[in-house]
Structures are given as structure tokens and as C-alpha cells.
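In: sequence and predicted structure below; questions after.
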Amino acid sequence: MEKYINNILKCYRANGVVQGVGFRPFVHKLALDHNLTGWVLNDSRGVLFAVQGSQGLIDNFIKTLKKNPPPLALITSVKEEYTKEFDSDIIGFKVLKSDSSADVRTIVPPDAHVCDECIAEVNDPDNRRFQYPFINCTNCGPRYSIINGMPYDRPSTSMRDFEMCYQCNSEYSDIADRRYHAQPNACSTCGPKLLYCDSNKIYQDKNILELARLHLAQGKILAIKSIGGFHLSINAEDEDAVNELRKRKKRDSKAFAVMVSDIETAKKYAEVSFEEEALLTSPQRPIVLLKKKNSNLPRSLAPNNPNLGVMLPSAPLHYLLFSKSYLSVVVMTSANISSYPTIYKNDVAVDNLCDIADYFLMNDRDIYTRNDDSVICHFNEGGNNNVSFIRRSKGYAPFPINVKSSIESVLAIGAELKTTLALSKGEDVYLSQHIGDLKNEESFSSLLESADKMQELLSIKPKVVAGDLHPGFHSTRYFEENSELPVIRVQHHHAHMASCMAENQLDEPVIGSIFDGTGYGLDGTIWGGEFLVGGYDHFERAGHLLPFSLLGGDKSVKEPIRVAVSLLHSAFGMEAESLPLQLYEAISEDEKRVFLKMADRKINTFITTSMGRLFDGVSSLIGVCHKINYDAQAVIELEGLLNKNHETTDSFSYELLEINGCVVLDHRPIIREIVHELLSGITDKALLSRRFHSTIVKANCEICHKISQKTGIKKVVLSGGVYMNEFLLSNTIKELSEKNIGVFNQRLVPSNDGGIALGQIMVANAQMNKF
């Protein structure tokens, strides 16, 4: 016993992404390497483990654990629970049975791509998993999409329906094996299997994959079940197939994302920086927006857009589809009917996609949570490389945002477009996967299902619900009428500002430059070009865009030409009718007269300060886009003319007015000067677009600087969907920084409405703490 005199037992708890990622066998091996005895187990709060030995050995063990965790693990904390005297009855190191009795505090692991070791086995003819499309291990594979409860064990996943064979169970039980406690572990003997069919019959061909490859090469459209739902896929080099998919999906202009076989192929079709390559090859496998190269890919893949959404294979099935020489690039777009959520169930796919897909490549492993691909853009912000989420979903959800301070438990239901949910516990806000636009009952049902599931998985019982201030939003009204919890309504742009503050862990007053398309204002009008001052508990409107009219309300969102006519009337009055502008060739004389009368007499018009609509109107005015087929098309095509070149140029004229204590950006001089240029014969759309973008950057920074001087606040946060615009974002950051103003943007959640739930939680928490 003398050799144990200086030895002690210490118990620790690890939190973060520590379940389903090989953390327990990692702890086990690491303890043995450090000559420590003890035990480890999963419970609902994370991973609990005890090690015993000398203090020095234990310290080195903890240091190594934090520094070199397993590939998919993300440790947020390792805290000591208790210290005891050495226990001689503990011999060796044991993995104990999971304990699910405690309150859930661990993080549900996101889905991850298949690792290199598994791919090597798939390609090895001598391996028993050769060509098996559901291979995985503790370092890779589906997680969030197949989980139905915590702790993360096989009975709590859709793999519970597949009993492991002797060989798989031996791997699963062997602490030294890479598949130790890999919950989706399976092989061709005992695991999920592929199914292949069309709308009439099931194909019994043994080589389903070869048949699928052949059909893709022949220009057929396949509905392919991936990790988080179905994709519609075609040969991306086949222009006829691209056009046919557009026709069947009723998607005239919106870009299709493509999946390429490897990073070398990506570089063949697009410019790929070092940082973009790191994103493409990361375990999350997002779609990354890259600058297109001249290639043989059809222009119709991403018309009027300098970018191409590119992703690498993420599931074993994807690699197998590319394993023959037939294909190197395929379209992989979400399989859904327009405005409806992505389909993730086999029977629903066959029923709803039979008019789009020629064939269905499915499997018998259920998806419990639909999970769209994440979309990311890498950009250079004032000389600093960074990323901007366009959609945060697969690979990232439901990983939380740490907000530094402990907050109340709140359920935030987001807005009605690009909806995500959020739940808070302690210092963390957990964001759901992308749910989408709540335009139909299917999407709304998905919202409710996700809310219930996240509360159950994370064991969070919210005290309140936070929703948008807009009186017409179905989601907010539903919870007010059907929930026992009180509902706190949060002004839309205040939520945007709070979202950016939260992810940057700011708690002092800031200036918020909030630019988006639509948000219900405190005065009942449509806001969208706002300069706010305040924090989580309050805000004041310190500036905004000069109001103008939306002709026909929501019709202006679909028809930017209506916004252009309204802006012309605002700048020229009824004299706008006689301006010899090419714009008017896109509408009839009757439409022109009606639109101008609507603007002049305020008939069926709505007042707005929307920066998004201003961009729409200018896009139409210079002849880029008069009617849209997808969200933000006019703005995307206007920015697309810049070809990812972020150099500023001379700005147009603008004025800053003082109205009711607010700094107001008068857009009328901008419109007048654009018209003057057009009538002078300057029709270079790219130049006009660059000058307009440069004008908004300059005016934005000047207003922020004025407000800073007036208030003494030296920090500005940038949020709202218009900040998806790389030119606007990067140059605003650069110019504000040069004015010695601290500037913060959104990097962890989208600046569009996909990140607004985070802000709703912070504002609701602040309001709760007032009472």
C-alpha cells in the first residue's frame, strides 16, 4: 500500500460535443497511457470520468485531453467534480453503463462527413465493408439526423431497428477498436440497405449503384436519400438535364449547388482559396460559394451569378456514386416542392417527387430530423479572412452559441422566413437546423416538431416564448393562442442587433446598422434600413433610410420594377412619367400610369425604409432584374455584376437629413444621379452597380460615425439579410475600422433571419430580468 500513499482519485465532467464522437474510448486509452486507473460513463449532462494516480500524472492527463480531443469532439469545459482518497478496489479502467437520470446538459452531436479511414475501407476489395454505403465509425457519420433521445446510445437512434451481427458487435464492444460504441455501426450483413425504384417498380438488380451511376450519366433525374434528407441529382455537365430539372422543379433562375468528386475537381470549375478549401474539406461539409471559372459547365446552373455553390461528398454513398469514371460533378439540390420543406421520408418522396424524379435511390434507415445542407461564403473583411453563414444547418446544428452570461430558459421561434428555432440554457443558446419559410402547413408543422424535439433532446423547459412583433405572423399568434407559456414579442431589427451582440459576447450599448428587406416597425410601418442605439433591454431609433412607398405591398417584393417606379416618383414626382428610360419598356403604358398614380395618390401602398427594397429598385432601374423568381434575386444579380471584386469607386450624391432627432439617408439624390447617368448614355451596369454599392457603404459609415460622435458609443454591430452582400459587409468593416470604431459582424449564425432567434432570446431574457 505504500506506493499508493501520494495517489488520489479525481472525478471530472466534460461538456460540449462529447457523446457519439469516441470520447469514452479516448478517455480510456489516454488514462492507460498515463498509468491511471478509473472509469468513464455517458450521462445526460455530458461525460463523467474518474482517474486515480499521482497529481502530476492526472494533471498531464487533463492537459493532453483538452489539447488533443477526438476529431469530432468539441470540449466546452472540463470541470473537477470532487477529489477523494485513493481507492484500491478500482483496478484498471472501465467504461460504465450510461446514466440518463440527470438533467440533459450535453450537446447533441451534429452530423459529420465520412472519415478517410472509412473511405479507405469502402475502396478496399479485401475489407468486409467494401462498397458498403453506410460505413461509419466513432470519428464520422450521421448523428443529429438519426437521434431521438439522449444520452446518445443506439436505442435512442434510428439504428435501433438493426441488430448488430457478431462481427459488428465485437467491434462495438472492443475499447481498442475504432468503432467502439459507434452507435450507427453496421455492415452489409446486419445494417441498412439501398433501395432503388421508379414510380412503378422496385429494381432488384444487385448492383444498384452501377444502375444509378448509369442513369445519371444518361441525363436522368434521381432523388437520392442523403444524411439529412433527399437531394435531386443530375449530371451537372448535361445542359439538357439541367434545363429539364428546372422545368420539372419550376425553378427558373435560382442557382443549383453542385457536388464534385474531390477538391481537384472543385478547382477545375471554381477559384478555391486556402480558406475555402479548409471549409470544403471540414467535417461539416457545407456548400461553399466559390467564384466560377470559365468551364464546360452549363451557364444555366447559376445564371447571372459569378458564384457557384460547391460541396464535396459527405456520405459514403456520395463517394460510391463517383467511384466510376462516369461522373465528376453532379447537381445536388434539396428535394422539395417549391416553398415546402425538404423531403426526408421514403414514402413521401415517392408520392411527392414522382413528377420530378425519374428514379429514387433510397435506404431503409429512417431520418428522424430533416437537416438541409449548410451554406457558407468566405470573404475578406477589412483584410481579415472570415466566413458568413447563409444557412446554418447540417454539420453545425444544434451546436450552441455561448453568450458569456447565464440566461433564462427561452424558446425563440424566429421570424417567418428562413426560420430557425433557438433554446437557451445556462450560458448557451442552441440553434436548430434550417426550417425554412413558414408559407404552408408542412413547414409550420416542421417548426412545431423541431420545437418539441429540441426541448426533449436538450431537457430544456422554457419559461417564455419569444416571437416577432409582427401582428400577422402565424408562428407568434399560434403560441399566444395555444401555449401555456407567456409570449414576449421582440421587434425584428432589435432582434437582429441583439443576435450580433450575443455571438460577439457584447453586453454594453452599441450602434446597430441593421439592413434587411422587411421588419415590422414600432410605428406600424415596414422598417429595413435602420440605425439603432441600445442593448438587449432597450433600443432607440437613431437613424433610417428615407421612407418610400411599396406599390401593391407584397407584389413589390416579387416585382422590383414597382419599387423602381416608386423611387422615380419619390425623386421626380409625376415628371417621372416622361423620363425616356429603358426601364419602362419592361411594362405597358397602362402599367406605368397605374404605378405612378398609385405612388402619387398613395393608393394600395405601404410605407417602408427597407434597404433591401432600395437595392431591388436600383437593380430594376439600371436594367438588371425587373421580376424575381427566387428570394433576393434582384440583389444577388446586382451584386453579381461586381464579380467578387470589392474595390470601391466614386459614390453617387446623397444627403443626410435630420428628422425627429434621427439621421435620415435621403435616397432621392442617388436616384436622380443614376437617372442622369442613364440618360447621358452611361449604360455600363457593372459600373453603375459598383457606384451604388460604394454609395451605400459611404453613407452607412458616415451615419454610424455621426451617431458615434453624438452618443459616445464606439462599437457598431452589422446585421440583417442585406449584409449577406460581401461588398457591403467587407467595405463597411474596413471603413468603420479606419474611423477607429469597433465593428462586429455575424460569423457564427446568419445575419439574415436564420440568426434572428438568437437575438429574440437575448431580448426576452433582458425583459424577464426587469421584473
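Out: Done, it's in.
In: contacts and neighbour counts: CA atoms only from here.
Out: OK.
In: so G553 touches N604, yeah?
Out: Yes: counting by Cα atoms under 8 Å, G553 does reach N604; the two are 7.1 Å apart.
In: more neighbours, the two?
Out: Set side by side, G553 and N604 show more neighbours around G553, with 15 against 12, by other Cα atoms under 10 Å.
In: next up, a second structure to put side by side with the first:
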Amino acid sequence: MSRVRVHTGRVDEQARADERARADEQVRVDVRVEGLVQGVGFRPFVYGLAVRLGLAGCVGNDANGVFVEAEGASARVEEFLVALEREAPPLARVDRISVVPRAPAKAGIEEPDGSGARRDERPGKPAEIGGEAAGIEGGERGGGAAGAFTIVDSDASGRPRALVSPDGATCADCLRELADPGDRRFGYAFVNCTNCGPRFTIVRGVPYDRPLTTMAGFAMCAACAAEYHDPADRRFHAQPVCCPDCGPRLRLLDSRGAELPGDPVGGCAGLLRAGRVVAVKGLGGYHLAALASDEDAVAALRRRKHREDKPFAVMAADLEQAGLLCEVDAPAAALLADRARPIVLLQRRAGAPVAASAAPGNRRLGVMLPYTPLHHLLLAAVAEPIVLTSGNVSDEPIVHRDSDALARLGGIADAFLTHDRPIHVRTDDSVVRPFRGRGSVLRRSRGYVPDPVELRRTAPRPILACGAELKSTFCLAEGDRAFVSHHIGDLENYETLRSFTEGVEHFSALFGIRPRVVAHDLHPEYLSTKYAVELADTLEDAELVGVQHHHAHIASCLADNGEPGPVLGVAFDGLGLGPDGTVWGGEFLLAGLTSFERAGHLAPVPMPGGTAAIRQPWRMAAAYLQAAYGGQAPEELAVAVRNRARWTDVLALTRAGVNSPLTSSAGRLFDAVSALLGLRDAITYEGQAAIELEQHADPAERGRYRASISPGGPLVVAGADLVRAAAEDLLAGTDPAVIAARFHNGVADLVVRCCVALRDATGVRTAALSGGVFQNLLLLERAVDGLSAAGFRVLTHSRVPANDGGISLGQAAVAAARDRLRG
């Protein structure tokens, strides 16, 4: 017989009384909050939450993040701890909350002893982990509501561990003030609050307080100071707070630097409508602007900047205006309106009011929305989209210093819309594209940096990874955080290299990371490799770690997805030095983080003229046609006819092996087909031939060419088979758009067939796709579809680029894994 326990009313009443007593019991906790919690209104949020709950204590910033002392009724303290994460400000990101119980004030205040407890490890009561509660001041409070809660001065001592917020797009509240004639910040180009505005680009050090930003030179007026110190105001402890009476000031200058009279924004808008080119100072540097619909103005900008074909970005005032330019579905709208405000690559609408020179030969257009008050004011005054491209000449980095702007951009811009708030770190615009309902980053910079990529497993020693030569980034990693830098550019000139070295020094100081391991590419002539070797010589006990280029690509994809491997890695790009001394680029790797095996690759072909074959894709067409036809390529092919004067000599180079290094590069295969179809014999920017081949392909075509695969170790794929099939179709009069599509489908097919063969041999059922060739959306879609249909789990990039901009993260992940292996 089961027994039933009967509770009397007195017992229930006693239980409720005990529960009330426990809830009313006075407790005190020291709390450490880590993550993105400085410069995002976290201290004001904590203050308001504590006051609402009647708690005593304090909150402050230090080198590790935010520290809190809270005392009050047990139930209220528990509610406070839960709300810290659930109700955090919009720009904040809480990674870890540590809690240490203390004796309440009436029992005597104890100083923090360095122990801590992770909130997610507390089974109903505080546990302990390592940590500090530096900067919390003791003192009798009398407990709970009888005490006060305050924001205390920041503690700048200790090694920096706090995160720095990326720059955030202007919030809705600030935009309302900007448009309100009755507001004191009406029309003010520098309106901001704790939920938006400049962050990373103005920070000189941590903790994030005004004296350590480029706003240090602007003393707050009485009205701004009152907002700054008012806990009920959303500008409470907003470090860049300012107004027209005390903040930065706009100026419109002519091309010689003389100030022009009148309203700077209105004057700039008038110049743009009149067909002029204007340099505009943004968050991370200067941009060059022209009216997007004005062919003469955009063509003049292109000519002056020496940028023959590479597409320009366009800024639209809002989503409605962007929708007149491009196809904007829900995922695209979300990316455009994201607080990072990246450039988003979208399908251009037929008849869009954009000059042909803005993005020649490209079906897509890079569109972004305004992300500063100045951009909002300017777009409203112009009343139509503008081209807004990086303020630089050719391949130099974006100009960010006022002293350089006139000198470097004076021959391009007719005028300068500038201001006197310094930019500490130059950051170009980020570029993303929608892929299967989410964003995929092509260039990671403003709005995303310096948010770290969380590593699945920690790095035992601090690491600096120096990246590659093109689309340069570096990465500093320690513990479970990897800080991938902003996009720096191609390390081909002094200015870019200086930007690289300055960036390394700034990140190292900002995050307190002193590298003990320096990772680099295997190519000895990369400037990033030379920098790594020279730096390691200056560091005590530093270890150099070389990481093969394509292994780094796959490791980057693994780190991007939080995966350890092993995977079947498909690394398709332009080039990277292989351990055998040849130029790789069409690779199938069996890879984990510590090591890799070359399990397959495209059959090598000569690169006639070496790097000249990269600049002149017709040379790769000649090499591939020779391989496809055994030296008897049809002479009537148009690519041979167009280049008749040099065709025979180039073929002779390939046969003799003179200045014709062998390459397995997938990028060079795409170049060859682009030239074969008459799309591009010579390029003006990296990847142009392949980009135009993708743009030319008919997306409705499902036919495909088939490449033969030679079995063995490794597999060898005959890319020349695809070229021959394309040439035969071309001679038969097939539409080049159909040929381009069949080629793309053929490349996707060989990816799937190779991965299936390697899965059967190894049992590995996860594929990772990386390398610049997988920026090709048509190829990526077809490859992912084919692999998924074949039963693979497929990893692609989202947080860091598939191109060489993600190489530094891969190098860091490999170096950390090897360090762990050594124990």
C-alpha cells in the first residue's frame, strides 16, 4: 500500500515562512562580467538594474571587463544575476559571469581575494573559479536598500583582458534627435549614445574611457556633462557624448584645403548633384563620393583613382531606396540594417538608376545604408544614392589621417567634407553577401572588428599569426579568443605594410597579448613572412611556426565553424606555395588542425611567364589548351587569333618549362575558361577574370562538363578536360553563357566526385570548402547542393572570409593545436 504524506496547514505555513526568510536574507556577492561590456552602456545598465531592485554596491570598468559588488535581499540579488545576461544592452555581449559570495556589510566587508565562480557552474549556490574583482571598494553600507549603488572610477591597472566594441550604426533614438528641429542636437553630425556610435576607431587604450579615446580633446559642456552623469539618461557614461557646443565640427574644404562658406553638408550635397567628386571623412577613414546615377562623375572618379574595372559600392538612404537598386529579400534586408552596416552584395535590378561605370560587367551591386549621422544627413540632402568607395589611390590603404588626405586625395577629389575628430585606427567597410539565409563575410572590417572569434580549444601560449600577402589580416590569439584584425589590404607597398605593423602593435597593447608563437605562410617572399621572421628575432623565446597556405584555409573554416576536424578540405584559390615547392591552388586535403595530407589535386599545368599569367589570363588559356589537345589546339579559336603575335612564343615557353612554374590552381583554371570565352584576356584587379566568368554564366543551365579523375594517392583531376569540352562547345556555336554555366557545374561535379571517393577511402563524412574561388556564389551553391545530396555535412565560411582574409585565423588555429599537442 502506498503511503500518503499529509501536510498540516502549520507545516505549510512554516515552509512559506522559511522561504520568505531565505528570500529576505541579506547577501553580498562580488561579480565579474566578461565579454563585450565596455563602451556599450553596460555600467549604466547595471546601475539602473541595481537601483530598481534596491541593491547596494558599485560597478566599474577595469582591464578585464566589468566588476560589480551587489548587496541586498537574497531573492533580489538572484534576480539581479539572472537579469545581467538576459537584459543586457543591445550592443553588449556577455561571455562569462563569475560570482563570489561575501559576508554582508553588517558582518564586515571583506576585500576580494581573487577567487571567482562561473555563473553557469552554480548549482543553486556560488562555486569558485579563478578570477579577480579588482577595483571594488569596501565600506559599511548597512545592507540592501539602506545603502547606495554607485558607478566607481575605472581601474586601468592590470593586464588588459576587456573587449573593445566595434563601431555601431546610429541608433533609432539618436536618429529621432537628429531629425527633430526642437532638439539641441538637431542636424548635428556627431550625435551618439551608449547604444551606437564610434568605438574601435577612436579607442587608444583600455579601459574604454574618454581619456583613452580620440574624444579626449573635446571637453564636455555643462549640458553634455549633466547627461553623462545622469543615471536616467541613455548617455550616462557614454564616452563619445558631445553636442554642437562642445563636440567635433564639420568643415567643407576645396581641393587646396581652403574652407568653403555655408553649411558643409548642404554644400557637399550641391557639389555631388553638380557632378563633382568629394572626399568624405567617415568612421574609419576617408571615402570618395559621387552621384551614383551620374555616369560622367562616376567615370571621372574611376579614372582619377586609377581603378579601371573593380566595382564601387553604393550607399542608399534606406531599405526602400536600396530596393530600387537591387533585389532585397528578408535576409538581405537584415544584413543591410545590421548594426555593423556592411556593404552587401546583391543582385542588381534591371534599369537601376546607377551609372554603368559603378560596377562594369557585374550583375551584382555592393549596397550599404548610412551608418553615421553624417551619412544620414548627406543622403537626405542629396536625395538619391551615391557611390561611396575607399579613399585611396590604386592599392594603397584607405586614408584616415587629415594630414594625408589633401596630399593623397587632392588629385582625385574636388572638395573635402571633413571634421576634427581624429581616427585612431583606419578601418575599411566590411563586405558580406547573403548565403542560405545568413551572411557570409567577404571582407571583415568596420562593424565586426575587433570582436574575437571564440576558439573551441584554448591556445596554450599567446600567438601572432601574420596571414598572407593578399587581402592581408593578422590574428592575435590567447586562451579561447582569436582577434582577427581589420582588412588591411595587399602587402605590396610601404603604406600598407606600415598599416599592418601599426595594427599589430595596437592590438597587442589593446588586448595585452605578447606573442610567444609567431605563425606565418610558407612562402619566403611574402612580406608577412619576412615580418614574422624579423619579429621573432626580437622576441624572447619566441617560436616560429610555418603553416602551409591551403592547410590554413581549411583550418580557418574549421575555426569559423568551431570544428576540430578531421574533414575533407577543398581549398580552391589563386595560389599558395606547396611543401613540394610548386604552386598549389586546387587541393583536396584530409585535414585536422595539427596536420594535413594532400589527398587530391587538379593536374598541374604550366604558368607561362610566371606572374604574367595571373595578369594575362589568355596565357593560362594557351597552357590549358595545349594540355587538353596535346599541343594541337584548334588555331581558329578566337583566343588564339586575338593573341596571335605572342601565342606561339608562349606555347614554346610552356613546352620548354622556361619561366613556367607548374600550378594546380583552380583560380588559373577559371582564368583560362574566361579568356577562352573572350571575357577577359587581361585583368585590372585580382580575381577579375573568374568574377566575370561567374557573372556571364546562365544560372538556369544544368548541363555539366566532366573531368576525369586518376585514382591513387593522391587523386589527380584533369582540369584540361573541362577546357577541351568548353572549346568544343564554343567551336560548335554554343552560347558562351551556357558554356560558362556548364563549366561551373563541371567544377562542382568534380568536387563532389572527389569527396565521395575520399570518403569511401577514409570514412570522413564532413567536407569543408575554403579559398577565394568559393567566393563564387554559383559554384558554392552547386557544390554545397551536390555534397549535401551525397550525404556530406558541409562547412562553409560565415564569420571570416573564405579568401586570404581568413588565412591568419587558420594559421593561429593550427599553431594553437600544435602547441597543445606538444603539451
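Out: Thanks, I have it. The structure displayed is predicted, hence computed values, not measured ones.
In: which stretches of the stretch 151-300 of the first structure form strands?
Out: Taking DSSP state E, counting those that start in this stretch as the criterion, the stretch 151-300 of the first structure contains strands spanning 194-197, 222-225, 230-235, 258-260, 270-271, 287-292.
In: which part of the second structure matches the biggest helix by length in the first structure?
Out: Here the longest helix in the first structure is taken by residue count, with DSSP state H as the criterion, and it is helix 685-711. Residues 736-762 of the second structure are matched to helix 685-711 of the first structure when aligned by TM-score structural alignment.
In: mean deviation of that stretch from the first structure?
Out: Stretch 736-762 of the second structure, aligned to the first structure and superposed, deviates on average by 0.8 Å (mean Cα distance after the TM-score superposition for the first structure).
In: how far does that stretch sit from its chain's centre?
Out: Averaging C-alpha positions (Cα atoms, centre = their mean, to the nearest Å) puts stretch 736-762 of the second structure 29 Å from its chain's average.
In: what's the neighbour count on the equivalent of F26 of the first structure over in the second structure?
Out: In the superposition onto the second structure, F26 of the first structure corresponds to F45 when matched by TM-score structural alignment. Other residues lying near F45 of the second structure total 18 when counted by other Cα under 10 Å.
In: state the distance from F45 of the second structure to V29 of the second structure.
Out: 18 Å (Cα to Cα, to the nearest Å).
In: quick one: stretch 611-619 of the first structure aligns where in the second structure?
Out: Correspondence between stretch 611-619 of the first structure and the second structure is established over residues 666-674, with TM-score structural alignment as the criterion.
In: same deal with stretch 530-548 of the first structure?
Out: Using TM-score structural alignment, the residues of the second structure aligned to stretch 530-548 of the first structure are 587-605.
In: hmm, who's touching that stretch?
Out: Stretch 587-605 of the second structure has contacts (Cα atoms under 8 Å, 6 or more residues apart in numbering) with 550-551, 554-555, 558, 564-572, 586, 623-624, 627, 662-666, 713-719, 754-755, 758, 813-815, 817-818, 821.
In: can you list which of those are found in helices?
Out: Residues of the contacts of stretch 587-605 of the second structure located in helices (DSSP H): 550-551, 554-555, 558, 623-624, 627, 666, 719, 754-755, 758, 813-815, 817-818, 821.
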